[in-house]
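S.K.: Next input, structure requested:
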Amino acid sequence: MSNEVKAMPGNAAIYSPKSQLPSIDALRTAAPGAKVTAASEKERSRGAPPFIITWPDLMVTVNQMPAEQLVRHLQGFQGYLQSRCELVDPELLQRVGGMKQCLGLVVEPDFDEEGRGEALVLALTELVEGVFFAGGAVYAADGSCLAAPPEEFDEDEDEDEEEYEEEYEAQYGDTPPEGARREGPPTAMRVAQRTLVFGALTARAQLEDYPGEDREQRRQWLMRRVEDLGLWPELERDERRILEAPAGTLSRRQTIDSSWRSEGLAVLAWALGVSELPAHDHTMDSAELITKKLGLMGDQPSPVLAAPKLRTPEELRRMERRLLALHWRLRDFSLRPQAMDFIEFSRTAWMGPFELEGIQLAGNDLAIGGKPIAQADPQRVRESQSIAMERHHAINWLMGQTWVYSLVDTST
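M.R.: Below you'll find the model as predicted:
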């Protein structure tokens, strides 16, 4: 597997209470030394960006979100601010709801050291009397922060450590190890261990429907295998209970939840370079992965524990944006079952632009079973939403949201 990845451009989204675009003369003043090209109304109606601003070594494309998409986008953005951010400006949510324009800026190859890209964002935000979103936070035209995820304010703040220790002990039956609260992204070895844990949980769930008379012997063998591989410390308390429960005694909910861990398994196996991630509307066929690639069901050491290595941080970040966007679209559709231009959303999404390569589309929207989501089989759509939630959960854990897997937040 190659470690070389295409660099992602920088991006920002500017929200304005004005519906009119700034003039080309104003942009030329805001971008000294740059060439500013404006598209005609006819060109814009065909999807061309309103402005392209270029220096010899830097290009900024200014896109305008279609008016018919703005209301839904603003609702999603307000949801992000409410669930993921601390508000410095208490009136920001109301202001966002009244915005009449969203400009998505794509800076290629990225924000430059000279600060031209950042200066342009600030100047353009001032021109349209708005606010801008970048790096997960919202800022005013003078650069002051209006809202940001809690860690952006004080990464060293000891926020409710006692409550966290209680949650940790409830899951693991023990006090958290040194540094567990802010360990950051898990090590490759820990990812490998949790991948095998999910393999074991998936295999355990499958035993509930196994017709053979030896299924309890198989469960006991699985327990010994988990112990032999040194996975016991990685198991949360509920996971231990599932593996310890005699075959045929799991509740329907325990069986279903354990089976769905195969989608988290798919993401972790992808992160380790063990397998590719199935399409967003296809569940993971875990049998071959568990048996052959993970080596869980044999009697030899698992190959993934030998020298595990994760994909590059950039690959993980790209997948994080991708899985968040897929989960957002499916959850949004469950609340507002309407078609949308997912291609345009990929360029101007509040979580940052994401690549559509490998994501099946139909009619410019997300495809489920080869059809636009609004025309797809409802059962397939619901199944795809469950897939998206489990995979979003896994990538958030991989990015270091929390040590405890079951405490990961999958808000969209």
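S.K.: use CA for all of it now, contacts and neighbours both
M.R.: Fine.
S.K.: in the stretch 201-350 of the chain, which spans are helices?
M.R.: Per DSSP state H, counting those that start in this stretch, the stretch 201-350 of the chain carries helices over the ranges 215-228, 237-244, 252-271, 286-288, 313-335, 342-348.
S.K.: With the stretch 1-150 of the chain instead?
M.R.: 24-30, 41-45, 67-84, 92-97, 116-127, 150-153.
S.K.: buried sites along the shortest one?
M.R.: Judged by neighbour count (16 or more other C-alpha atoms under 10 Å), helix 150-153 contains no buried residues.
S.K.: helices or strands next to the helix or strand just after that helix in the packing?
M.R.: For helix 150-153, the following helix or strand on the C-terminal side (DSSP states H and E) is helix 161-172. Contacts defined by 3 or more C-alpha pairs under 8 Å, 6 or more residues apart in numbering; DSSP states H and E place helix 161-172 against helix 237-244.
S.K.: so can I have JSON lines of the helices of the stretch 1-150 of the chain showing distance to residue 172?
M.R.: JSON lines is the format used below for the helices of the stretch 1-150 of the chain (distance: least, C-alpha to C-alpha, whole Å):
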{"stretch": "helix 24-30", "distance to residue 172": "55"}
{"stretch": "helix 41-45", "distance to residue 172": "56"}
{"stretch": "helix 67-84", "distance to residue 172": "26"}
{"stretch": "helix 92-97", "distance to residue 172": "38"}
{"stretch": "helix 116-127", "distance to residue 172": "45"}
{"stretch": "helix 150-153", "distance to residue 172": "25"}
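S.K.: Second chain to compare with the first, below:
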Amino acid sequence: MEIATPDQIRSPVEVAPRALTLFAVVAVGLGADREEIIPWLRENDLFEELSPMEAQFIEDPEPSERQITNASWYSERLIALLWALDLASMPPADERCDTSLLQDILPPYAEVNERDFIKSAKLRSGEELIAMVDQILNLHWEARDARIHDRPPRNVDLGIIQERHHAINWVIGYDGLPWDEVTTDT
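M.R.: This is a model prediction of the structure:
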């Protein structure tokens, strides 16, 4: 796996496995059997791709309700990764992604195996990625500003946009931070 330097867009070979491992985390968060997910990750050389926090969650037979809720929210991070890989459109900032779409795109459910998914991965252009970063940053700022001033934000959900902001910042190599440490500064 390549290590990104600060503000260097990550390669498709980094983003595709990240999407697959995140899919596993989301699946467990939504109730999938971890006893099926863990062997799948290991068989496909993806277990090592889990971040430390993800590995702890996946291996914990009794995660907290908070961990389960967080894992289910990571579907918003995943949709941002799939958008970056040009495999999905980005839902509106006030609309949660349709998690059933994930199975249409990602192995082991989609009509592509894990190795081919990674091998064929391509990212959107740098210009598209940076434009999306700017758009998400502005929406995130708007949502935070609305919360600070105790008013409803327009067409943006703070929880949704914060998760997407995390993922897109990781894709562009924001400060070169690893997945668990990515910030969402506004």
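S.K.: re the thing from before, among the helices of the stretch 1-150 of the first structure, which is the most enclosed?
M.R.: Most buried of the helices of the stretch 1-150 of the first structure by mean neighbour count (mean count of other C-alpha atoms under 10 Å) is helix 116-127; its value is a mean of 20.
S.K.: Could you give the residue range in the second structure aligned to that one?
M.R.: On the second structure, no counterpart of helix 116-127 of the first structure exists by TM-score structural alignment.
S.K.: May I have the distance across stretch 288-300 of the first structure, first residue to last?
M.R.: 16 Å (C-alpha to C-alpha, to the nearest Å).
S.K.: Of all the residues in that stretch, which ones are buried?
M.R.: Neighbour-count burial for stretch 288-300 of the first structure flags 289-290, 294-297 (criterion: 16+ other C-alpha under 10 Å).
S.K.: Now find how far off-centre it is within its chain.
M.R.: Mean-position distance between stretch 288-300 of the first structure and its chain equals 28 Å (C-alpha atoms, centre = their mean, to the nearest Å).
S.K.: on that earlier part again, can you redo the helices of the stretch 201-350 of the first structure as JSON lines with distance to residue 177 of the first structure?
M.R.: As requested, the helices of the stretch 201-350 of the first structure are exported to JSON lines (distance: least, C-alpha to C-alpha, whole Å):
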{"stretch": "helix 215-228", "distance to residue 177 of the first structure": "20"}
{"stretch": "helix 237-244", "distance to residue 177 of the first structure": "16"}
{"stretch": "helix 252-271", "distance to residue 177 of the first structure": "22"}
{"stretch": "helix 286-288", "distance to residue 177 of the first structure": "31"}
{"stretch": "helix 313-335", "distance to residue 177 of the first structure": "25"}
{"stretch": "helix 342-348", "distance to residue 177 of the first structure": "40"}
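S.K.: Figure out which of the ones you listed is closest to residue 166 of the first structure.
M.R.: helix 237-244 (13.1 Å; C-alpha to C-alpha).
S.K.: Show me which positions of that closest one end up buried.
M.R.: Result for helix 237-244 of the first structure [16+ other C-alpha under 10 Å]: buried residues 237, 239-240, 242-243.
S.K.: What of stretch 61-69 of the second structure?
M.R.: In stretch 61-69 of the second structure, the ones that count as buried by 16+ other C-alpha under 10 Å are 67-68.
S.K.: Compute the first-to-last residue distance for that stretch.
M.R.: 15 Å.
S.K.: Map residue 53 of the second structure onto the first structure.
M.R.: In the first structure, residue 53 of the second structure lands on residue 238 (TM-score structural alignment).
S.K.: Enumerate every residue touching the closest residue to its match other than its chain neighbours.
M.R.: In space, and not counting its chain neighbours, residue 238 of the first structure is closest to residue 171: 6.9 Å by C-alpha to C-alpha, 6 or more residues apart in numbering. By C-alpha atoms under 8 Å, 6 or more residues apart in numbering, residue 171 of the first structure lies in contact with 236-238, 404.
S.K.: Quick check: the farthest pair among these?
M.R.: Using C-alpha to C-alpha, those reach their maximum pairwise distance at 238 and 404, which is 12.1 Å.
S.K.: burial of the aligned residue in the first structure for residue 75 of the second structure, as a residue count?
M.R.: Residue pairing (TM-score structural alignment): residue 75 of the second structure is matched to residue 262 of the first structure. Other residues near residue 262 of the first structure come to 27 when the count uses other C-alpha atoms under 10 Å.
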